[in-house]
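J.: Sequence below, structure please.
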Amino acid sequence: MNNFKRIFPFVIPYKKYAYMNIFFNILYAFFGTLSFVSLMPMMDVLFGQSKKNYTLPTYKGVWELKNYLSDSLSYYLTSITDAYGIGYTLSILVAGIITIFLLKNLSDYFAMFFITHLRNGILKDIRNAMYRKTLDLPLSFFSEKRKGDTISRISGDVNEVQNSFLSILELAVKEPLTIIFTIVTMFTISVKLTIFVFIFIPVSGYIISLIGKQLKRKSTKAQEEQGIFLSTIEETLGGLKVVKGYNAENYFNSVFQNSTNRFFTLSNSIGNRQNLASPMSEFMGIMVIAILLWYGGHMVLIEHTLKGAAFITYMGLAYNILTPAKSISKASYAIKRGNAAAERILEILDQENPITSKIDAIEKTSFNSEIEIQNINFKYEDENVLKHFSLTVKKGQTVALVGQSGSGKSTIANLLTRFYDVNEGNITIDGVAIKDLNLQSLRGLMGLVTQDSILFNDTIKANIALGKLDATDEEIIEALKIANAYEFVQELPTGIYTNIGDSGNKLSGGQKQRLSIARAVLKNPPIMILDEATSALDTESEKFVQVALENMMQNRTSIVIAHRLSTIQKADVIVVMKKGKIVEQGKHEELIALDGTYNKLVTMQSFE
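T.: All right, here's what the predicted structure looks like:
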């Protein structure tokens, strides 16, 4: 139950619904019990066993309450029957029974009405908290986790917890109260018979509890398996061209079917155990009822210590315990499943985020002099990607980082934006360590254009306006012109209001990249980071994008990570990297004259 206690704060905003649910559940349990008791005077009248009472009783204290209520009812029934006849008395009793059943069902409706608001509120808030946490967590978390598993937790596991909360409220209020009220009433009818029942109920309860022991473990496995096949779907849709291009449909189909087959087996096992709960609890209940019939019948027919109408009412009350008992056994299984789901949700919500703003973080809105990378070391896992790396970027400079794949170029971009934090050393902007800066203000100083054009299934305007949400159409168009993109955008059916599809799949690679550049232009940051912005493009697209990049970099500090060396000839400083270290540094002509690593890279790309 610890997992549920930790999720309990999500209930607090909706506590008024919880209180109202509890209130109406109390009424439901009360009227549910009363509905059976109300049949007793009816049967007494029908079978001619009702006691004649011509004296209004006096109240003598709580211990005599049963006799007082019984004698009062007898007095009023006798008075009504003598005045209006037996038919009128029956009409009054039937109207009373109908009223009690109406109140019972109205109470049930309102209890469910309020719990629906409670459940859906909890669902919304947990899902929002999960999504917010997903946005806050660093990139390193998702390099270790499958995206599909995270999606599974936000959708399936949250639903499971929501359903389990309903079960807990039933378990804690509605069903136990129904059982308590019923048992108290049973005691008032016959103490002896009720004690006899209590000998058998714990035995049946123990047998039912044995069924659910392995349920939590199997539920955890099933939810993990769901994450695996959702990941497979996500990866397949993301890489559909590769799947089809390599005729790998059968392979991926096999991977997916293996996962769904494992999920099928686990779900069947879980379902069978749950399905066994209801018939098993009912059978054990009927066993108790059968023993009651034998013992109670003995009290009515042989001992004559119990009236027939009272015994029939007692049997109805005993059967009234079965339904809540079945619900409790079902709810206890749902709680085990929900507990497994809560564990997976809390794993995300409890995840420590090492990359956050300090409490007294500095707000910085301008860039004045230089970025300084001071003797940093960094590793993603075990091996250092950057080793004692130092670099100074002056305001207004264009600094290009070049080198073979794996030399650590893109890591610099990840560290400057604090997608990751350095293990040793320091990075400063205008002499202030970036760890001391407010994270949002740090990223507000920077524009980022990556190798992969990351666009969203929305309009061109919405995609470009991410950096400035209140941008006007004129500002969007101006950014598109600087990014050399307005020419193709104005030819689209609805211009900047054209939806570009999932990941911008309605556009070419060059067009998508120019929209990414337009987004950075609109943001208008003082520092621009270009992470291999043209490496995925063909020669013609590269020319369009290169013009856009040159337009954007004017009067701006730029850090360009380049694979194609043709794009960085005009850089103020070219930094040549190899295995996480700087091996050469200077202008294009200087590095060519050195006839070293840079010259070899140029020669390899057949560039003069």
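
J.: From here on, just use CA atoms for contacts and neighbour counts.
T.: Noted.

J.: mind checking how far the helix or strand hosting Val197 is from the chain centre?
T.: Using DSSP states H and E, Val197 sits in helix 191-209. Counting by C-alpha atoms, centre = their mean, to the nearest Å, helix 191-209 is centred 41 Å from the centre of its parent chain.

J.: Show me what it is in contact with.
T.: For helix 191-209, contacts defined as C-alpha atoms under 8 Å, 6 or more residues apart in numbering pick out 183, 186-187, 277, 280-281, 284-285, 288, 292, 295-296, 329.

J.: The structure of the following sequence is requested for comparison with the preceding one:
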Amino acid sequence: MNYFKKILQFAIPYRRYGFLNIFFNILYALFSALSFAALIPMLDVLFKPEQKILVEPVYNGFANLKDYLQDYINYRVTEYSGDDDMKGLILVIGLVLILFLLKNAFNYFAMYFITFLRNGVLKDIRNKMYQKIVDLPISYFSEKRKGDVIARITSDVLEIQHSFLSVLELVVREPLTILFTILIMFGISAKLTIFVFVFIPIAGMIISRIGKSLKKQSDKVQKEQGEFLSIVEETLSGLRVIKAFNAESKFYNTFKKSTNRFFKFSNSLLNRQNLASPTGEFLGILVIGVLLWFGGKMVLVDKTLDPSSFIAYMGLAYNILTPAKAISKASYGVRKGNAAAERVLEVLESENPISDSKNAVEKTDLNKDILIDNVSFKYEDDYILKDFNLKVKKGHTVALVGQSGSGKSTIANLVTRFYDVNMGEILIDGINIKDISKKSLRDLMGLVTQDSILFNDTVKNNIGLGKENASHDEIIEAAKVANAHDFIVELSNGYDTNIGDSGNKLSGGQKQRLSIARAVLKNPPIMILDEATSALDTESERLVQDALEKMMRNRTSIVIAHRLSTIQNADSIVVLNKGIIVEQGTHEELMLSKKGYKKLVEMQSLNA
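T.: Down below sits the predicted model:
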């Protein structure tokens, strides 16, 4: 119920639809009971034509209310029909039809308004989840499979709508239908109704025992769904490699094993769920059977109940079965929804360790320098950087070089605050970046990575991501600086060409130049280049390197380089080894020192 309460918080903006639903559900429940009670005078007209009431009955208190109402309706029917019994029959049939029509009309309006609440909650949960997903740090998703996150925002949220929110339809309507029906049943025969209630708790206990393991089974189903969605996502991302290594059968077998587990868990879950309906119906019919025996005895032997009242009573008793089954089914739904809500709330309630401090300042420019002061950092157990110090002056370009795993990209991740340092601090103009708002910090920086991150959209919109509401002329100017304009205008629709998923309609060099154009358009004072040319051929590298040099003019730049030929003009080159600075200086100074940097340059020259 704790999860249910948390999910219900999302219903608050739509509470007016909830109140309208409750209002029409009350009317539905009332008319649902009255429509069966109205059968009594109709049956009296059919079966007791000799017992017409010719004088208007007198109300003698609540204890005799049932007899008064029955006699009053009989009197009105008799008065209307006169000597023509068929007129009376038609009147009573009309009354019953109107009551059933109103009952169904109120049911429609109740369902109509709850639809807005259910779909509104579904929309808001998805929006909140997406907002949370983009807000959470990158480290959160390094521990989660993408497919599992996708499953939570799609199928798990849908399960909440089908299970938890379907309870909202029942929470007023079905209990009230049962309540009003029971009140009328008590009015017809208190003795018979008390007898029925001996059996209802027994039926409830049996149904409850069936559903105890539903949440556990449902949790397994939802986790497995996340598993095979992850396999699909990985397959689509790595399709070239899978085909190149003839690994289709390996991935198919992995997927097949997951769907087989899903098949097994789903069968177990659905079979338990399906057991609820026939069990509930059989127990209900069993109660009806006992009623027929006990009530029939009251009519035929004891003569304490008249036949028309007994037939209407049986209709009312059967009228309880449908809402009782719905409540039983809803309890199963809550157990299923519990598992889905737990997975959804796990994401929504995840705390972001990288958040703005209470007194975070807005920073709009770099005036002096970036200082990495005595920083230590680890992703898991082992420190990648330990007591690391580096100063980047305004307008200078600092290049970071070294073998893979030496901590170069980690520095970029820490400066952009994708991760927070474990010890030490990073300062911009003497202000700790933890005291600068994340938005303004990242507004200060442009990022070009080794893997060009592009989106399934037009060229214009991919470049325009760098600046909100950028004009077409500004986008063209940025593309020219990035040496991208010439190839863009040759595309089928120029700047309006869709570049496909991850930009797969473009070459590596073209994609990288679009990434640079995006950074140029942003026009930040600090530029971070993370191995921006390492994946390119010589021709593309020349064009991209030229674009990078144009972009870096008069900017403070941190360049992480794999190809050392691209950083020879840097103001300072920092050579890293296992998170420690082993050399630092200009290209000429490091070449003269004849240490690690010179060896790296010579090795690359030999391999060129």
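
J.: re earlier: could you export the contacts of helix 191-209 of structure 1 as a markdown table, including neighbour count, distance to Val399 of structure 1 and secondary structure?
T.: Output for those, formatted as a markdown table (neighbours: other C-alpha atoms under 10 Å; distance: C-alpha to C-alpha, whole Å; DSSP: H, G, I helix; E, B strand; the rest coil):
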| residue | neighbour count | distance to Val399 of structure 1 | secondary structure |
| --- | --- | --- | --- |
| Ile183 | 21 | 82 | helix |
| Met186 | 25 | 87 | helix |
| Phe187 | 15 | 88 | helix |
| Ala277 | 24 | 69 | helix |
| Met280 | 18 | 74 | helix |
| Ser281 | 24 | 74 | helix |
| Met284 | 19 | 79 | helix |
| Gly285 | 23 | 80 | helix |
| Val288 | 21 | 84 | helix |
| Leu292 | 20 | 90 | helix |
| Tyr295 | 14 | 95 | helix |
| Gly296 | 25 | 95 | helix |
| Ser329 | 22 | 68 | helix |
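
J.: with those in mind, which one is nearest to Asp473 of structure 1?
T.: Distances from Asp473 of structure 1 to these, taken as C-alpha to C-alpha, are shortest for Ser329 (60.6 Å).

J.: Identify the residues contacting Asp507 of structure 2.
T.: To be clear, residue 507 of structure 2 is Ser; Asp isn't right here. By C-alpha under 8 Å, 6+ apart, the contact set of Ser507 of structure 2 is empty.

J.: Neighbours of Ala151 of structure 2, how many?
T.: 23 (other C-alpha atoms under 10 Å).

J.: so who does it touch?
T.: Gln222, Gln225, Gly226, Leu229 are the contacts of Ala151 of structure 2 under C-alpha under 8 Å, 6+ apart.

J.: can we see that at 7 Å?
T.: By C-alpha atoms under 7 Å, 6 or more residues apart in numbering, the contact list for Ala151 of structure 2 reads Gln225, Gly226, Leu229.

J.: Could you pick out which of these are located in helices?
T.: Among the contacts of Ala151 of structure 2, the residues falling in helices (DSSP state H) are Gln225, Gly226, Leu229.

J.: and the gap between the last one and Thr259 of structure 2?
T.: Right, the one you point to is Leu229 of structure 2. As judged by C-alpha to C-alpha, to the nearest Å, Leu229 of structure 2 and Thr259 of structure 2 stand 10 Å apart.

J.: between these two, which one's more packed in?
T.: When neighbours are counted by other C-alpha under 10 Å, Leu229 comes out ahead of the other of Leu229 of structure 2 and Thr259, with 20 against 16.

J.: you'd agree the more buried one is up against Val149?
T.: No: contact criterion C-alpha atoms under 7 Å: Leu229 of structure 2 and Val149 do not qualify, at 9.2 Å.

J.: helix/strand/coil for the nearest residue to Ile428 of structure 2 once chain neighbours are set aside?
T.: Among residues not flanking Ile428 of structure 2 along the chain, Ile370 sits closest, at 4.7 Å (C-alpha to C-alpha, 6 or more residues apart in numbering). Of the three states, Ile370 of structure 2 takes strand under DSSP: H, G, I helix; E, B strand; the rest coil.
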